[in-house]
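**Student:** Pasted the sequence and its predicted model underneath.
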Amino acid sequence: MVFTHAPTEVDGAVPSPTERARDLADRLVRPTAADRDRDRRWDPALFADLAAAGVAGPLVPRELGGGGLTATETGELLEALGEDSRDPGLALAVVVHAVLATVPLRAFGTAGQRERYLPRMAAGEWVGAVSLHQTQGAALAPTVTARAGLGGWVLNGEVDLVAGAPVAHHFLVVAVDADGGRTAFVVDRDTAGLRVDDTAGPAAMATCPWGRLVLDHCLVADDAVLGAAGSASTEVEPLLATLDWVFTSAPWVGVMRALTRDAVEGVRERRLFGRPVAHVQSARFALADLATRCELAAGLVRRAAGRFDEGERPSHREAAAARLFVANAARAVTEGAARLAGPAAFSDGHPAGRAHRDALFFAETGGGTEVLRPVIAASLLALG
């Protein structure tokens, strides 16, 4: 799959999607982030503003109402959103909708599926949701089963950690049949037998809406199948894993850069025992470590995103390595920024404290080290 940018006459005459995302993040997202985090509140008006700026469908082709951006440009947009919003939860919700729920439809959807879903998703009218438990395919035990019948399928099971569930119009679900085959489905919220429980959710990423999807003899038609029946393990799931590893990492590059900049300003202003903290060697070393991790993380994510623009997906090893490094860097940078900020960092609503909490959660998703390290090792050893 190649993501290419189709220039138009207005290119350069109006702010780019990245510039618009920065403006909205700075004016609307960041000022309300602490309150929304405390209240665990999703703001549909805020998402509508971001969608109007092109954030909801950057990889959707322009002829289907999207931004038509390249993967590299999309990564830059998501970095900007993370940097200027300092809101990892909202950024995750955006990535799940704009990338994880959208790109598989673009890649494997029928013409009818693409025309039905993608324009409305790009406009922010319909929100797509995906479980972070299902982005790693066969690495995790199946929780949804599928039984083929006359003209359709019956789905049963439960899926936890569904990002966007309470506000979603439809869900990307992978189910396992009696023979062990894996099939991907796009299931609309109003399908009989589908229920959303929005009471469950992690303590972290509080500005992302979470829920559990319950499928109880849920009957879906054959046209709900995404890609070929029984082929999700070779089609949708490998793509979903690389998208997850690369694009959920992109906002964290921006968040880390913003926190590093905040830490620099804080060190310049603070004094310790009458001495400027900027003159303390340990503080200088800490800042150097934060900045180095930020730039290394940015390089890995941008290189992996660029593979999509070269007509290929990043290798699982490359994508997994980027995610593993960014996850470790996010923990280290948010902890370092919080320490440099002092006790205030762990007061209610401080961006460094919130980001540190969210970074610990981020490090455990995407399969965590239990999936990422074996993927990298297997590739190095040519084991598949």
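**Tutor:** Great, that's in hand. Just so you know, these numbers come straight off a predicted model, no measurement behind them.
**Student:** Only C-alpha atoms from now on, for both contacts and neighbour counts.
**Tutor:** OK.
**Student:** What segments of the stretch 101-250 of the chain are strands?
**Tutor:** Assigned strands in the stretch 101-250 of the chain, in chain order: 128-131, 144-149, 152-163, 170-176, 182-188, 194-197, 210-221, 225-226 (criterion: DSSP state E, counting those that start in this stretch).
**Student:** Which strands and helices lie in contact with the shortest one?
**Tutor:** Translated: strand 225-226. strand 182-188 (3 or more Cα pairs under 8 Å, 6 or more residues apart in numbering; DSSP states H and E).
**Student:** can you list contacts of the strand it packs on?
**Tutor:** 146, 169-177, 220, 224-233, 236 (Cα atoms under 8 Å, 6 or more residues apart in numbering).
**Student:** Now, of the residues you listed, which are buried?
**Tutor:** Among those, those scoring as buried are 146, 169-177, 220, 224-227, 230, 232-233, 236 (criterion: 16 or more other Cα atoms under 10 Å).
**Student:** Highest mean neighbour count across the strands of the stretch 101-250 of the chain, which stretch is it?
**Tutor:** Comparing these by mean neighbour count (mean count of other Cα atoms under 10 Å), strand 128-131 comes out on top with a mean of 28.
**Student:** second one coming, line it up with the first:
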Amino acid sequence: MAKTMAASNAAPVADGGAGAVAQMPDVDRSFLDWPFFEDRHRDLAERLESWCAGLSVDHGDVDAACRDLVARLGTDGWLAHSAGSLDVRTLCLIRETLARHDGLADFAFAMQGLGTGAITLFGTEAHKSWLPQTTRGRAITAFALTEPRSGSDVANMETMARRDGSDWVVSGEKTWISNGGIADLYCLFARSGGPGPKGISCFLLPGDAEGLEVVERQEVIAPHPLAHLRFNEVRLPEEALVGAEGQGFRIAMSVLDVFRATVGAAALGFARRALSEAAKRVRERELFGAPLAELQMVQGHIAEMALDIDAAALLIYRAAWAKDRGAERVTREASMAKLFATEQAQKVIDMAVQLHGGEGVRKGAVVESLYREIRALRIYEGASDVQKVVIARQVLG
């Protein structure tokens, strides 16, 4: 069994500089002894921790950084876990660890899994021919679901896919698409039938398809490759359809059911790093002739941060464990994990910034970069208020 393993290795700081690193303070990893995990999970976590010790990311060019990260994650075998027989506990452990070291590394890994989730769960053998390329880091994937007028309300999407002989012709727009503009393969959802969820289908669209237009590259507070896309009569063959016609909404929800808990895991990684940075800060920083850590108010803040982190971890790994144990759907559990972990991580990171004082808002500081990274997680793959609706519907049945 694994004991508490403290990491004291170098970790990158997302400050826009080239290969900037900061010393990783001690991080509590005793949660690996929890009964949710098997020895293979503990072994993976230890190996990934060692791999991350040598991780250095140039955030000056996010497109180049993501291409490089996908290639490295593929070459070194980590992307093998992003497709095929999905183990959600493994996905969560990888995302948590990568996020604690570097937000862009987590992003690069996560999008390979999300972008190929439909292939893994519903694809034909022909569709699965993409997987060796994506898991080896030779092809970048994207999940094209959100539209300008339908984000959380997926069933109201307007992008159309109409039949033309033996082909499909796609017209419409998608926005806030992660890896948009650099993806080699898009998992695209479009309306092929009538209104509502039963009129949506899922397609695979190559990144070099004729008629695919990158309208805008979208810049956000924590830089990642994002784009607004337009489909100008993009022609796809019949075999581009994933699953049956009209099954797209079910496919999208099934993929999100697997990966939603992993968003919470990424938030957990950010929160663990924030607590570690805060603990280091209050031990070293003096106020009125004594370390900040001796003030009871500061101790109270640290205690609340630790409590929020452990509670989030329990929800995340419960959802992952339930899915791995064979539960057909874990909508309630995954929504709870995603909602609580992202909301509490925002609080933990905000307090870490506060405990750093002026240094906490210095551009390039670890907690400043975490503050920017965490905000989007409360929005994407189901905004927090939407998760509350999902949970309530599950409870009320």
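**Tutor:** Sure thing, it's come through. Remember, predicted model here, so these are calculated numbers, not experimental data.
**Student:** hang on, the earlier thing: nearest to residue 286 of structure 1, out of the strands of the stretch 101-250 of structure 1?
**Tutor:** strand 152-163 (33.9 Å; Cα to Cα).
**Student:** Where does the closest one end up in structure 2?
**Tutor:** Counting by TM-score structural alignment, strand 152-163 of structure 1 lines up with residues 167-178 of structure 2.
**Student:** how far does the matching stretch sit from the chain's center?
**Tutor:** 22 Å (Cα atoms, centre = their mean, to the nearest Å).
**Student:** same thing with stretch 299-316 of structure 2?
**Tutor:** 21 Å.
**Student:** Same question for stretch 303-317 of structure 1.
**Tutor:** Using Cα atoms, centre = their mean, the offset of stretch 303-317 of structure 1 from its chain centre is 17 Å.
**Student:** ok so, going back, how big's the offset between the match of strand 152-163 of structure 1 and structure 1?
**Tutor:** Its aligned residues in structure 1 lie a mean 0.8 Å from stretch 167-178 of structure 2 after superposition (mean Cα distance after the TM-score superposition for structure 1).
**Student:** hang on, the earlier thing: make a markdown table from the strands of the stretch 101-250 of structure 1 and add distance to residue 70 of structure 1 to it.
**Tutor:** Converted to a markdown table, these look like this (distance: least, Cα to Cα, whole Å):
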| stretch | distance to residue 70 of structure 1 |
| --- | --- |
| strand 128-131 | 21 |
| strand 144-149 | 33 |
| strand 152-163 | 24 |
| strand 170-176 | 23 |
| strand 182-188 | 24 |
| strand 194-197 | 33 |
| strand 210-221 | 29 |
| strand 225-226 | 23 |
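**Student:** For the lengthiest helix in structure 2, name the packing helices and strands.
**Tutor:** Ordering each helix of structure 2 by length in residues (DSSP state H) puts helix 248-284 first. Helix 248-284 of structure 2 sits against helix 88-101, helix 103-122, strand 200-206, strand 290-291, helix 296-324, helix 331-356, helix 366-375, with contacts defined as 3+ Cα pairs under 8 Å, 6+ apart.
**Student:** Buried residues, that helix. List them.
**Tutor:** The neighbour-count check on helix 248-284 of structure 2 (16+ other Cα under 10 Å) flags 248-282 as buried.
**Student:** the inter-axis angle of it versus helix 103-122?
**Tutor:** If you take axes from the mean of the first three to the mean of the last three Cα atoms, to 10 degrees, helix 248-284 of structure 2 sits at 150 degrees to helix 103-122.
**Student:** Counterpart of residue 262 of structure 2 over in structure 1?
**Tutor:** Match for residue 262 of structure 2 (TM-score structural alignment): residue 247.
**Student:** Ok, residue 136 of structure 2 next?
**Tutor:** With TM-score structural alignment as the criterion, residue 136 of structure 2 pairs with residue 123.
**Student:** my guess is its match meets residue 55, correct?
**Tutor:** No. Contact criterion Cα atoms under 8 Å: residue 123 of structure 1 and residue 55 do not qualify, at 9.1 Å.
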